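>>> quick one, structure for this:
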Amino acid sequence: MRYKVSHKTRFRYAHPVAFARCNLRLQPVEWSGQTVHDHRLELSAGARIAWTRPIGYLGHVTRMVVDKPSREIVIESRFQIEVDRPTPEPRADDPTVAEITALVRSSTDLGPEGPANYIYPSPSIPLDAEITAWCAEDLAPDRGIVEAGLALATRIHASFTYDGSATAVDTAPIEAFEKRHGVCQDFAQIMIAGLRGVGLPAAYVSGYLRTIPPPGKARLVGADATHAWVVIWCGPARGWIGFDPTNACLVGSDHIVTAMGRDYADVAPIDGVFTGQDGQKIDVAVDVEPIV
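Here you go, the predicted model:
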């Protein structure tokens, strides 16, 4: 499947801002099963790109600077991408949970996809005994790793309510866990906390999810959204496999990977600072259009 993706963010300020500096993590990575074509960033007048570099994990960060007084800043990321990723399934010969925890402890790969980078607590995902104990119910040591990961993603989906008003971008996993409410970021970070709590390598992925309108309804341009899910290192043979606890599924061709890191802070699509007075409004429009 080939997709055309547009991600447009508009910042509006009640008073002109004298200066703004943003980190943009909008350029999708080359990932197993996906090939990126013709990525472009379009910025409003007064904004300029200072540099682009790897994020340190798997992804790219672009520094955008606005040094002229502005009341509006517009950032639009556009690209086409081919996704040919069959949805994986649990197999009888999958390594067990115990085998994966042993394999990752002996790994010496410290590259962006090295599993040893993703077994420790991170700034936004501390370990928590309560979350670990709850998740461990699905992570028996003798259970196949893919089967176990899917079981945990499915239970999170069944046990938590999607609620965009319940949490914020800096909500700790334990707070969302206790509320049993949250969004895809919360569900992913709760799952990662539990996986790391038993010694499994788990990373946070940001990207996009193709949404399919209900029967008889037209696809609404700009109504898609960014998405987040989990990848687990499932051994040398199977590598990183995606699990989506928001939708209780394994990740296939409907998911588009932008970046992979330890937690949301590593891969946030946009963050930054501005100099000015109070009064900011942010509008985001995302469109994931299948074209083949």
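>>> going forward, measure contacts and count neighbours with C-alpha atoms only.
OK.
>>> pull the number of nearby residues for residue 25.
By other Cα atoms under 10 Å, 24 other residues sit near residue 25.
>>> measure it to residue 227 for me?
Using Cα to Cα, to the nearest Å, residue 25 is found at 14 Å from residue 227.
>>> quick one: list the elements packing against the longest strand belonging to the chain.
Longest strand of the chain, by residue count under DSSP state E: strand 2-17. Taking 3 or more Cα pairs under 8 Å, 6 or more residues apart in numbering; DSSP states H and E as contact, the helices and strands that strand 2-17 lies on are strand 70-83, strand 280-290.
>>> what comes into contact with the first one?
Under the contact criterion Cα atoms under 8 Å, 6 or more residues apart in numbering, strand 70-83 has outside partners 1-18, 26-27, 33-44, 46-47, 253-254, 256.
>>> also this sequence, please, to line up against the first:
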Amino acid sequence: MTEPITEQPAAPDHYAPRRYRVRHSTIYRYDDDVEACYERGFLRPLQTWSQQVLSNDVVVSPDPDVLTEHVDHFGNHSFYVEIRTPHRELVVAKTAFVDVAWPRPSMESLNAFTVADAAVRVGEEADPMERAEYLLPSDLVELGPEVRAYADSILWADRPLGDALQSLYATIYRDFKYELGATSVRTTLPELLKLRKGVCQDFAHLAAGCLRSIGLPARYVSGYVETSPPPGQPKLEGSDASHAWTSVLVPGGEWIDLDPTNDHFADSRYIVTAWGRDFRDVSPLKGVVFTEAKNSTLEVKVDVFRVNPDGSFS
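Have a look, this model is predicted:
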């Protein structure tokens, strides 16, 4: 998961169109032969109102016996990989080129509604199935009393909606420490609220839980964000990671994306791969292997480079 990016002064070009090359490699190594493996994951970025996918190439080694793609229930591109050739290393790599252009959220339009008014209006406007899908609790986004209490301290009923959304990501950013290894993919929201530390996956789940608990549909978004190297140093290939944030449905049918890990709304540095109710719907790669191996390692390499007008990368 991506660590918090180094914040720089807000600049208009954060929302201007950008072209990116995204490379994501997942490498499994085993100390004995894997007789067969069956993997599913999300390897193609989504085509959305904020981004256009120009190309997406997937390479699997060893050569798969089956490689198929379908669009899942949430509209994501789900890949299925089946390999029955004995191997000790599995590499799944993708390279995508994507044009991204996020509009800046209109605080004036959002603040025309209170939190309570927004929940009522969305309930009247939204497709009932989609609303229920992203409003009900899910495996990793439970809506217990701890989550409701935290949400009520930020998203009170008569607060202007735009101010409330800004406060939600800012409060999570302030209240929780980013710490790798503090949580796992099974960490619950009550556990997170006690720990007060975690990673982007946890903060996205918490923001979604807060929004759902006050009646606003919210989805978990998986993707990437452009990061900057330390001053004076070049950006290294493979130095990035996948990222996660939250998207909320507001009156008028628009989804507003917010990132509590980095304390702002999403902008043109953000690239969407998949969305769902929580992490389990959009896990980048998961599956089953048949092997007598006692030990295995996992290596993930990700880089997000901006494509300059002359075709170079930065």
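>>> returning to what we had before: which part of the second structure matches the longest strand of the first structure?
Using TM-score structural alignment, the residues of the second structure aligned to strand 2-17 of the first structure are 19-34.
>>> that stretch vs the first structure, mean deviation?
For stretch 19-34 of the second structure, the mean deviation from the first structure after alignment is 0.6 Å (mean Cα distance after the TM-score superposition for the first structure).
>>> neighbours of residue 36 of the second structure, just the number please.
15.
>>> measure it to residue 123 of the second structure for me?
Counting by Cα to Cα, the gap from residue 36 of the second structure to residue 123 of the second structure is 47 Å.
>>> ok, residue 274 of the second structure - contacts?
42, 45, 46, 76, 77, 221, 222, 223, 282.
>>> how about residue 28 of the second structure?
So residue 28 of the second structure contacts 89, 90, 91, 296, 297, 298, 299 (Cα under 8 Å, 6+ apart).
>>> any idea what the third one aligns with in the first structure?
Counting by TM-score structural alignment, residue 91 of the second structure corresponds to residue 74 in the first structure.
>>> so stretch 147-163 of the second structure aligns onto which residues of the first structure?
Against the first structure, stretch 147-163 of the second structure falls on residues 131-147 (TM-score structural alignment).
>>> could you do stretch 172-187 of the second structure as well?
Aligned using TM-score structural alignment, stretch 172-187 of the second structure spans residues 156-171 in the first structure.
>>> can you tell me what sits against that stretch?
Residues contacting stretch 156-171 of the first structure (Cα under 8 Å, 6+ apart): 124, 176, 180-187, 191, 245-248.
>>> buried ones among these?
124, 176, 180-187, 191, 245-246, 248 (16 or more other Cα atoms under 10 Å).
>>> on that earlier part again, in helices, which of the contacts of stretch 156-171 of the first structure appear?
Residues of the contacts of stretch 156-171 of the first structure located in helices (DSSP state H): 176, 184, 185, 186, 187, 191.
>>> could I get the contacting residues of the third one?
So the one you mean is residue 185 of the first structure. Contacts of residue 185 of the first structure by Cα under 8 Å, 6+ apart are 169, 227, 228, 229, 264.
>>> switch to 6 Å and redo it
Neighbouring residues of residue 185 of the first structure by Cα atoms under 6 Å, 6 or more residues apart in numbering: residue 228.
>>> that one pairs with which position in the second structure?
Mapped onto the second structure by TM-score structural alignment, residue 185 of the first structure lines up with residue 201.
>>> nearest residue to the middle of the second structure?
Closest residue to the average C-alpha location of the second structure: residue 222 at 2.0 Å, with Cα atoms, centre = their mean.
>>> which residue lines up with that one in the first structure?
Under TM-score structural alignment, residue 222 of the second structure pairs with residue 206 in the first structure.
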